[in-house]
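Visitor: no letters, just coordinates:
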């Protein structure tokens, strides 16, 4: 292949070669992808005499085989009969004779091409076998750089369209030029380069003709997506950057690009995987019109600056954060067939109101929708990596915990050590919508600071002494809890329960913590009272209806436990509206209802109240409806 026709896909159309065809010793993608060809070390390759026990592939020659006619007894229609010359069939003895060939080329009939005048079908190269151990040992690290790690290192197979050879061409060419003339390795590498020229020159000329116009065809789509290149895509209304982890796969319908990006899993920032798709298109298309394309083709010079700043903002959401939101949220889940967790099913919701950003809670209370990341490799960061916190999410939940303030700062320093990590940072935060009662992925661009409505408390139409008492209960609850920590687990402690709109109090022997009953007819302000007190105390409020807890006793108990666990994490208040549906007097003949009442009372009594968890359940019900509060 003439070097002048080779296009650098990493540099947005800028050739790796100068106009006079001379190879440039150093080139870069401009974004975390840099080769210094002068620094490539030539492997120590044993001479032929030292590898005589390895019989295969010592002759510096190339042998070509062709697809021949089917054998009469061959029932497998997909099996190709390879022949040495058309139409002579290659006997096994002939194939064995060419075990010494450095490279084998296999051609088959090109059924997409027009037949010749004689009615003969044209042939095309289907794959090659590199058999020279000298070549394999020398280029193995170069092929690994472009994503090829052959299982059988005694014979390397490369299939059409020879993606790995296309991307490794400048590296192999530079390696050959560094060899002493007429050495075995130099001769074998030049044989390989000659084969590569024949395989790639026609394709490369077509590619450079397209890329000079900043265009690409679907057939050659993979040539602009080499391993490790940074690509741009707009996903869910967000500008995103990803790093390609393997050369793009192109099938009849889609171009599939396996990528990675930076994501917080509640403990560490790591690399998450996804697959981006480009639908098949006819003819040539402008590269910047694709749904995914290399960042070098993006027209906005300020893109990287904006994304780096957004990445820094994400670093501030490692703890529990109470915020407001207005925009689309996305739920994700995985099917049983998706073992790699790279193709989740999704559903979108319009989210308004208050949210809680909590990536750790997302994983803890949302086990069917895990956040899967792998630890950032040491070579991907300038920070030291000699500690146990650099791990994969799959290493086990035993290591999963909320990061301390010191660990959060360490996470921040690690990500900011390389600008590329900020650029690859996901703008989606794992959080919970208090209104929808769902765990969702939320866009950081739609997150706003919380506006506390403290005026609502002042405007409550409610006796002043009752308001003051209720607020005092909530605000001072954490301080009084120190006395409760010493209470034997499971033993109740009586607390006054305030009845809203009724000038009486009720003693109910429930739990170790404060439980507030607001009783009154519909429309008398029970919900508004709970909301106003929560805002005045600056605490989240989990609002639950009876239907949120289910109708069966088993589901009611499980759902209450989940709600109380969340309240423990968030130090929130809980408003259980229509509580009389679960706390009415037991009656004969309704076993499920009686069991539901029992489960609810037990859950309230065993509510995990400690000094570290000053959550306050608030029950809203009709007057006289709660059993035990008459």
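Guide: Received it, and whenever you're ready, just let me know what you need. A quick note: this is a predicted structure, and the numbers were derived from the prediction, not measured.

Visitor: alpha carbons only for contacts and neighbour counts from here, please
Guide: Fine.

Visitor: how many residues are close by residue 628?
Guide: By other CA atoms under 10 Å, 13 other residues sit near residue 628.

Visitor: that one contacts residue 508, correct?
Guide: Yes: assessed by CA atoms under 8 Å, residue 628 is found in contact with residue 508 at 6.5 Å.

Visitor: quickly note the distance from residue 189 to residue 177.
Guide: Residue 189 is 9 Å from residue 177, where distance means CA to CA, to the nearest Å.

Visitor: try this one next to it:
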């Protein structure tokens, strides 16, 4: 039994031995196979192709094996022989089998002909080696009439041109005939649908719209259909530009206009924005806009004007409206310096010279006839006869950079506003150019000052010399000590503020009134604000009035370090101020000693004399008043200052209007005239103000 059991075991050992021998033999064969030589990384002068293949997750994996379903390139030497290639894809429109995806133009003759058809069309260069047009072929819908006209004239130098263009026309017509027919029919009836709204907006079209309540014209760059997710509506967005001024140059101000989706048809003129050619009073509109454009051009640079009406200002959520009646300073360069976060800079205007399209397929004369600018002829109607509008040509007054005048089309495209500063409200705003007015200066403002003749002559001479000849004197350090600083000291109501106002009025320059509240109390911000104000005032040749300047002039002490900082800042900044500065104070004895060396003239105002008060009463009452000479003498004896006299007279006017039911006296300029004030009205107010015995 033991022998029977040992036999199988022996057999198993034999099998194992044989198996080991085979495995060792295979390994010996593998080891004997020659190995590939090792090659340094990236050293083979070959390109190895890897082929993308999507996996089950839709992600691309890269393999070395070429896909079995790959096909040869469709464009090859054989297809290069054709005038153009039409790439088609299966259509989901039940009316046709295929949609045209794109057209590849290869014929040089066809390219030349299309160069005429699509001349100046943005984004298209027809002389490219590979010229591709993709659906929905907007350029050909816009220029279809021009393409058809070229075929109809049939004046080609070579037959290939005619044949290739005709074939191109026929192929595209099958794709575009619905859009072309719809556009023609809709425009003929003066209406449009939202589906075909894009067909009337060819790039470079002049577009009419109302912006900020003002009629405007824009030039179209492009259009595209988008969706307003908030409103759940589609809209056609128009990428347009107009002509604006950024303080240095005229440029293109980009603006987006929208026409929202609507059902059915709507009149073209009811759209928020539509091509200018559809405007029912196009010629009259263009005349108005050319007039406004001339005004806009004349306001480039710095100008001191008056304004009455609505202006636009900056708010937290966009532009807000302000009612303004103020003198203004038009200066976009200063606007950009004061408001760097709202600064405007534009792409410069491109000076383009119009020329007739030239192509080998068309003669020069015929090419000129083929020129199809839908607005140029209408614009030219106004060019020669533009003088009747009464707007003077812009003149270079030495303060403006040299620049070419705006073309007629650019005048049409000019924005309706200019940027500037309202002096009364101290706000930077956008002012509509058709509401800007000339300033009506008070002719006798300086003469009405109650000051000794010598003082008045001295003040006027100093200010006039500083405004006109401020660069004649310089300190040892360049730019230092060029300003003129005058201190006006005296009790309230004696004419300190009126002096600076009258001087500015007499010199026809702006008056910038600054108080401590405008600069704040933080020393770190005062210097920056003060420097900025002084720079602008000097640039404008304005008179600067720092009213009630005691907070900056008061002598320094060891007890108030913050106050000392403000005084030191003010002293340092004044050294480099180059304009005229009036400082007013009621406490001249408290002025810091360091200011005395910086003040060029100090004018002390005593309390008003009887004669001075009589002059003030006479001035405020005017020439045509019922107050007799004796009554004026009585009034002059009352110890009042100039401001009190003005307030009493103003209150008396209101009393006279109320008691006597007086109608305002009409004035020639449309403003209400003064109410007739009598002595009894003045006596009533004085009795209330000063007691029963006012004399």
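Guide: Yes, it's here. The shown structure was predicted, so the numbers you read here are calculated from the model rather than taken from an experiment.

Visitor: between residue 189 and residue 177 of structure 1, which is the more surrounded one?
Guide: Using other CA under 10 Å as the criterion, residue 189 of structure 1 and residue 177 rank with residue 189 on top: 26 against 13.

Visitor: what do we get in structure 2 for that one?
Guide: Counting by TM-score structural alignment, residue 189 of structure 1 corresponds to residue 165 in structure 2.

Visitor: a helix runs through that match, doesn't it?
Guide: Yes: judged by DSSP: H, G, I helix; E, B strand; the rest coil, residue 165 of structure 2 forms part of a helix.

Visitor: and residue 304 of structure 1, what does it touch?
Guide: Applying CA atoms under 8 Å, 6 or more residues apart in numbering, we find residue 304 of structure 1 in contact with residue 423.

Visitor: how about residue 193 of structure 2, what's its match in structure 1?
Guide: Using TM-score structural alignment, the equivalent of residue 193 of structure 2 in structure 1 is residue 217.

Visitor: burial measure for its match, as a count.
Guide: Using other CA under 10 Å, residue 217 of structure 1 has 20 other residues around it.

Visitor: gap between it and residue 224 of structure 1?
Guide: Distance, residue 217 of structure 1 to residue 224 of structure 1, using CA to CA: 11 Å.

Visitor: please apply the same query to residue 157 of structure 1.
Guide: Distance, residue 157 of structure 1 to residue 224 of structure 1, using CA to CA: 23 Å.

Visitor: would you map the helices across the stretch 551-695 of structure 2?
Guide: Using DSSP state H, counting those that start in this stretch, the helices assigned to the stretch 551-695 of structure 2 run over residues 561-574, 593-596, 610-621, 629-636, 642-660, 679-690.

Visitor: which residue numbers in structure 1 go with the third one?
Guide: Residues of structure 1 matching helix 610-621 of structure 2 by TM-score structural alignment do not exist; the stretch lands nowhere.

Visitor: tell me what that helix is packed against?
Guide: Contacts defined by 3 or more CA pairs under 8 Å, 6 or more residues apart in numbering; DSSP states H and E place helix 610-621 of structure 2 against helix 629-636, helix 642-660.
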